[in-house]
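*Asks:* predicted model and sequence below, questions to follow.
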Amino acid sequence: MGHPVTGRDTGFTLVELLIVVAIVSVLAVGAGLAVSRAPAADRDLSRFLAALSRERALAVIGGQSRGLVIGARGMAAVGRDASGWQVPQHMAPWRGRVTLTGERVANGPDIVFLANGAGSAWRITFSGDGGSRRCAGEGMTEPTCSGG
C-alpha cells in the first residue's frame, strides 16, 4: 500500500523554494534587459498604451472625466474636478519624438475619457532609433496601432 502522508511530506522544501526564486529572478532580469533595449518608439508606445488604458478605467470606475496631456517632451495624466481640469504636476518624459493630432478640449487635456468610457479621437506617432509607430483612437473603440 505505501506509507501514510504525514505533515513532513507535504509542501515545499526550502531548497525547492530557493530554486524557484532564483529562476524567477533570472527571468525578470532578462525581461528587464529586453525592454530597456527596445527602440525608443516601442518603449514610448508601450507607456502610452498603458496610460491610455489606466486613465480610461479610472474615468469609468471613478465616475469622473480623466485625460492625458501629451507634449513634445512628455505625457501626464490629469483629472477633472468642480474647478475644472487639473494642471499636470509632472510630465513623464518621452524617449523619442512624439506627434499628436486631433481635436483638443479648450483648457483641457489632449485626450479625454468620460465616465461612460467614451473618449476623444486622436492620432499619435512615435519615432526614434530609426523606427516609427502610429496609433489612432476613435473614442469608444480600442486603439489601432501600426508600424515597426
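*Replies:* Thanks, I have it.

*Asks:* alpha carbons only for contacts and neighbour counts from here, please
*Replies:* Fine.

*Asks:* return the distance of stretch 67-83 from the chain's centre.
*Replies:* Remark: stretch 67-83 is offset 15 Å from the chain centroid, using C-alpha atoms, centre = their mean, to the nearest Å.

*Asks:* buried residues in it, which are they?
*Replies:* Buried residues in stretch 67-83, counted by 16 or more other C-alpha atoms under 10 Å: 67-71, 74-80.

*Asks:* which of the three states applies to the residue nearest the centre of the chain?
*Replies:* Central residue of the chain (C-alpha atoms, centre = their mean): residue 50, 1.4 Å from the mean position. The local conformation at residue 50, judged by DSSP: H, G, I helix; E, B strand; the rest coil, is helix.

*Asks:* ok, it to residue 83 distance?
*Replies:* 27 Å (C-alpha to C-alpha, to the nearest Å).

*Asks:* what do you get for residue 92?
*Replies:* Counting by C-alpha to C-alpha, the gap from residue 92 to residue 83 is 24 Å.

*Asks:* residue 66 too?
*Replies:* Taking C-alpha to C-alpha as the measure, residue 66 and residue 83 are separated by 14 Å.

*Asks:* what about versus this one:
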Amino acid sequence: MGRLSARPDHGFSLLEMVVVVAIIATLSVGASLSIGQRGGTADAPRLTATYDALRDAAILGQEARGLRLVPGGWQALLPGEGADLRWRVSGGTQAFRSEARFEGARGPILAAAPDGGSPRPDIVFLPDGEVTPFEVVFVTDDAVTACRSQGLAGLECATR
C-alpha cells in the first residue's frame, strides 16, 4: 500500500479564528461605549419602551397606570387597590441621561421632589388606550430628540 500524498489543509486555523474574534470583540466594545455616551438618543428609546409597557398594561389589565416625573428621572405608578385611591410607585426611578424638558397641554410639566405623601402621576394611561398628551425634548451636546404623544397614537420621536 502506498502512502497518501499530503495535501495542503483547507479552512481556518484556531489562531486565525481567535484573532478574528478578538477584532470583532474590540469593535463591539467600542461601538457600545460610543452609543452609551449619547444620552439624549438613549433616553428616547427607554422612555418609549416604558410608555408602551404602561399603555399595554393599562389596556390589558383594564386599570389605569401612571408616569411621575421626579428630579433627574421618572417613576411608573400603579393605582391603589380596593378603597385605597392613592397611587403607589412600581419599581425604581429611571434616571435621565441627558437634560429633559416635558410640556403638557397646560404648560411645562415640572418634576416634583418626593414629599413623603402619596405620589400623583404627571402622565396617565387609561384602560381605553388614551394617554395624557405631552411632549418631551432630550438635549445633549450633539443632538436634540423630541418625542410627542397626542393621546391615542403612541409616542413618536425624531432626532434633529
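*Replies:* Arrived safely, thanks for sending. What you see is a predicted model, and the numbers here were worked out from it, not measured in a lab.

*Asks:* what's the TM-score for these two chains?
*Replies:* With the length set by TM-score structural alignment, normalised by the length of structure 1, the two chains reach a TM-score of 0.70; 121 aligned residues with a C-alpha RMSD of 2.6 Å.

*Asks:* quick one on the thing from earlier: and of the buried residues of stretch 67-83 of structure 1, the nearest to residue 33 of structure 1?
*Replies:* Residue 33 of structure 1 has its nearest neighbour among these in residue 74, at 22.8 Å by C-alpha to C-alpha.

*Asks:* just give me the closest of the buried residues of stretch 67-83 of structure 1 to residue 38 of structure 1.
*Replies:* Nearest to residue 38 of structure 1 among the buried residues of stretch 67-83 of structure 1, counting by C-alpha to C-alpha, is residue 74 at 18.2 Å.

*Asks:* the closest one - nearest residue in space that isn't next to it in sequence?
*Replies:* The spatially closest residue to residue 74 of structure 1, leaving aside those adjacent along the chain, is residue 93, at 4.0 Å (C-alpha to C-alpha, 6 or more residues apart in numbering).

*Asks:* how many other residues sit next to that neighbour?
*Replies:* 13 (other C-alpha atoms under 10 Å).

*Asks:* ok now the longest strand anywhere in structure 2, how far from the chain's centre?
*Replies:* Longest strand in structure 2 by number of residues (criterion: DSSP state E): strand 88-95. Mean-position distance between strand 88-95 of structure 2 and its chain equals 13 Å (C-alpha atoms, centre = their mean).

*Asks:* residues making contact with it?
*Replies:* The contact list for strand 88-95 of structure 2 (C-alpha atoms under 8 Å, 6 or more residues apart in numbering) reads 72-80, 118-119.

*Asks:* closest one of these to residue 148 of structure 2?
*Replies:* Using C-alpha to C-alpha, residue 74 is the member of the contacts of strand 88-95 of structure 2 that lies nearest residue 148 of structure 2, at 16.4 Å.

*Asks:* how big is the offset of the strand or helix carrying that closest one relative to structure 1?
*Replies:* Element membership for residue 74 of structure 2, per DSSP states H and E: strand 73-78. Taken over the aligned residues, the distance from strand 73-78 of structure 2 to structure 1 averages 1.0 Å (mean C-alpha distance after the TM-score superposition for structure 1).

*Asks:* ok so, going back, need the contacts of strand 88-95 of structure 2 in TSV (columns: distance to residue 153 of structure 2).
*Replies:* Below are the contacts of strand 88-95 of structure 2 laid out as TSV (distance: C-alpha to C-alpha, whole Å):
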residue	distance to residue 153 of structure 2
72	27
73	24
74	21
75	22
76	20
77	21
78	22
79	23
80	27
118	30
119	26
